[in-house]
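Undergrad: Need coordinates for the below:
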Amino acid sequence: MADQYTFQDPIAQYPMPQPPEQSQDGPGLDADLTPRADHGEETYRGAERLAGRKALITGGDSGIGAAVAIAFAREGADVVLSYLPEEQEDAERIAQLVRDAGRTAVLAPGDVADETYARSLVHTAVDELGGLDIIANIAGRQQFVEDLADLSSASFDETFKTNVYALYWIVQEALPHLPKGASIINTSSIQAYEPAPILVDYATTKAAINTISKALAQQLAPKGIRVNVVAPGPIWTPLQTAGGQPPEKLPEFGEQTPFGRAGQPAELAPAYVFLASQESSYVSGETLNVNGGMPTP
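TA: I've put the predicted structure just below:
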């Protein structure tokens, strides 16, 4: 497959074979995904756009986070990868790809829904990388529930802690360490604009991420710190097979987009690179939608 700079048909650039019905126990592994997701392992070509930068990536073991880790490293950044302990197999593979690019990869397993761990990630980055100037909050929890009556308070709370509270804890802890020029990139979703009836809690958190990011962008602008958002559409990751979607819906996953297919994690990485780099120096408070052409406000 050609790299991301080669002129080509975007519909055919990342072919998406119809996935079979499948399910995994949470949080799910890319190693057990059919077909495997494309993180840009064979295609992403860096150009030193993040040379010398120091990044913290949550959810860095698989899916979008893994693609961002590979891209950041090939652009010259060292990274701390946050992930759940159950995802160690995936995390080690991505860490090796970071090291193959000549950069430092620090493995930091834990659950961002735990405040102590989430805040500790900042200090891990500062101690192990010698500083921190990029935060990519990508880890997310998505569990479909057909009927609101079956959505427990505990599950609702865990989704908010993973998707929203962790962002707040990490950014608040990081502020004393972030220099002018630092970039914070949060992750929303098409669900913020077109919420699915089975994803009430998840969609609500993604709308909240848009709002908190726009408020923070204004607050932190005088400090020279930019805050932006990437909002993916349907992207093929283990999240979908580990309770994110009903298994019987997976063979049609992504077909509702104008491109007629799901996206691959590799297609998200350039958006994060752009927002992390000085190329986006006058961009803050923006939500960049990467969703195969689905209209958003």
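Undergrad: When you work out contacts or count neighbours from here on, use the C-alpha atoms and nothing else.
TA: Will do.
Undergrad: What is the neighbour count of the spatially closest residue to Ile225 that is not a sequence neighbour?
TA: Using Cα to Cα, 6 or more residues apart in numbering and skipping the chain neighbours, the partner closest in space to Ile225 is Ala182 (5.0 Å). Residues near Ala182, counting by other Cα atoms under 10 Å, number 23.
Undergrad: same deal with Ala105?
TA: Ala105 has 24 nearby residues by other Cα under 10 Å.
Undergrad: Distance of it relative to Leu199?
TA: To Leu199, Ala105 is 34 Å away according to Cα to Cα, to the nearest Å.
Undergrad: do Gln256 as well
TA: 17 Å.
Undergrad: Make sure the residue nearest to Ile225 is actually in contact with Lys223.
TA: No - between Ala182 and Lys223 there is no contact under Cα atoms under 8 Å: 9.4 Å.
Undergrad: more neighbours, Gln256 and Leu199?
TA: Leu199 (20 against 13).
Undergrad: Give me the nearest residue to the more buried one, chain neighbours excluded.
TA: Leaving aside its chain neighbours, Leu199 sits nearest to Phe144 (5.3 Å; criterion: Cα to Cα, 6+ apart).
Undergrad: go on, Pro265?
TA: Spatial nearest neighbour of Pro265, excluding adjacent residues (Cα to Cα, 6+ apart): Ile64 at 4.6 Å.
Undergrad: Is the one you found part of a helix or strand, or is it coil?
TA: Look at Ile64: counting by DSSP: H, G, I helix; E, B strand; the rest coil, its state is helix.
Undergrad: one more, for comparison:
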Amino acid sequence: MSNQEAKPDIPPQHQEHQPGSEAAMQPKPEAEMKNYRGSAKLKGKVAIVTGGDSGIGRAVAIGFAKEGANVVIAYLDEHEDAKETQRHVEAAGRECVLLAGDVGDAEFCRQVADTAISAFGRLDILVNNAAQQYPQQSIENISEEQLLKTFRINVFSMFFLVKAALPHMKPGARIINTTSVTAYRGSSHLLDYSSTKGAIVAFTRSLSQQLIQRGILVNAVAPGPVWTPLIPSSFPEKAIEHFGEKAPLGRPGQPDEIAPSYIFLASDDASYMAGQVLHPNGGEVVNA
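TA: As a prediction, the model looks like this:
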């Protein structure tokens, strides 16, 4: 068995701060795309990846770089993680610009898009990936503050970033949104989070219809359970030991198992894909 085929040994752990630090995780997620070999599918392209400091976002940023793209990473405040991602992007021979801020703020989203243009002169790919989640066992425990925060980070940010990016995007550009398996099967303890992920599916399909005549293709990826910093920063310490065991493959996914879906959707290989959702979820069959 390869490391990715075996169930990882995940000890109990918890982080108090969301969206969490990859540097503090044990074991570290496999997000460095070590076995991925690029073939210039994104040569000369420029991508924005939100939440690109760690987890799926890190793997996507590194994968894009290995395919020839320069990357702008927007992240909250995980500076150590972001610099590590930048190191890997630069090791792949590409440039990486880091921007720390809140994607739930429209002005910051405009700054992210403007930075891509000022740094690289173009914008070809937007990956809306940043998200947060706050488990609650009952809807009665979800405060108005939590509800608004979850939707602001997970959904409103996508509206803000697309609006900021669109004036710079030309025919052939791609927008890729991160939704979740929870959008399709629900989650009793992630009611507001799963609701945002359902909204992202509708957003993806509707935006695709709106932009397809402009030659801009919009798609999404719906990962299943993936070992990222969001997990230990969301759930109780004891619950972490069994994370991902209910997936048909019996284990959580690793970020570098998810990133190829984004690379495909960003490349010319996906030239006939619009309004679709890919499902790297460990074997769970959902109504797509």
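Undergrad: ok, now how distant is whatever residue of the second structure lines up with the residue nearest to Ile225 of the first structure from Arg251 of the second structure?
TA: Under the alignment (TM-score structural alignment), Ala182 of the first structure maps onto Ala173 of the second structure. In this view, Ala173 of the second structure and Arg251 of the second structure are 34 Å apart by Cα to Cα.
Undergrad: picking that back up, let me know the secondary structure of the residue nearest to Leu199 of the first structure.
TA: Per three-state DSSP, Phe144 of the first structure ends up coil.
Undergrad: which position in the first structure aligns with Ser187 of the second structure?
TA: So, by TM-score structural alignment, Ser187 of the second structure is matched to Ala196.
Undergrad: make that Glu107 of the second structure, sorry
TA: Match for Glu107 of the second structure (TM-score structural alignment): Thr116.
Undergrad: Please enumerate the helices of the stretch 51-200 of the first structure.
TA: Secondary structure of the stretch 51-200 of the first structure (DSSP state H, counting those that start in this stretch): helices at 63-74, 88-100, 115-129, 153-160, 166-174, 200-220.
Undergrad: ok so, going back, what residues are up against the match of Ala182 of the first structure?
TA: Leu123, Asp124, Ile125, Gly215, Ile216, Leu217 (Cα atoms under 8 Å, 6 or more residues apart in numbering).
Undergrad: Quick check: the aligned residue in the first structure for the second one vs Ser183 of the first structure, distance?
TA: Counting by TM-score structural alignment, Asp124 of the second structure corresponds to Asp133 in the first structure. Separation of Asp133 of the first structure from Ser183 of the first structure (Cα to Cα) stands at 6 Å.
Undergrad: Between those two, which has more neighbouring residues?
TA: Neighbour count, other Cα under 10 Å: between Asp133 of the first structure and Ser183, Ser183 has more, with 27 against 23.
Undergrad: Was I right to think that one contacts Ile134?
TA: Yes - counting by Cα under 8 Å, Ser183 of the first structure touches Ile134, with 5.0 Å between them.
Undergrad: can you list residues touching both of those two?
TA: In contact with both Ser183 of the first structure and Ile134: Ala276, using Cα under 8 Å, 6+ apart.
Undergrad: His279 of the second structure versus Tyr184 of the second structure, what's the distance?
TA: Taken as Cα to Cα, the span from Tyr184 of the second structure to His279 of the second structure is 10 Å.
Undergrad: For these two, work out which one has more neighbours and name it.
TA: His279 (21 against 18).
Undergrad: just checking, what residue in the first structure corresponds to that one?
TA: Using TM-score structural alignment, His279 of the second structure sits opposite Asn289 in the first structure.
Undergrad: how about the closest residue to Cys109 of the second structure other than its chain neighbours, what does it touch?
TA: Residue nearest to Cys109 of the second structure in three dimensions, not counting chain neighbours: Leu161, with 5.2 Å by Cα to Cα, 6+ apart. By Cα under 8 Å, 6+ apart, the contact set of Leu161 of the second structure is Val103, Ala106, Cys109, Arg110, Ala113, Asn128.
Undergrad: Asn219 of the second structure maps to what in the first structure?
TA: Per TM-score structural alignment, Asn219 of the second structure is aligned with Asn228.
Undergrad: hang on, that match packs against Asn186?
TA: Yes - at 6.3 Å, Asn228 of the first structure counts as touching Asn186 under the criterion of Cα under 8 Å.
Undergrad: what residues are shared contacts of the two?
TA: The contact lists of Asn228 of the first structure and Asn186 share Ser213, where a contact means Cα under 8 Å, 6+ apart.
Undergrad: burial count for Ala47 of the first structure?
TA: 10.
Undergrad: do the same with the one 3 residues further on
TA: If you count neighbours by other Cα under 10 Å, Leu50 of the first structure ends up with 23.
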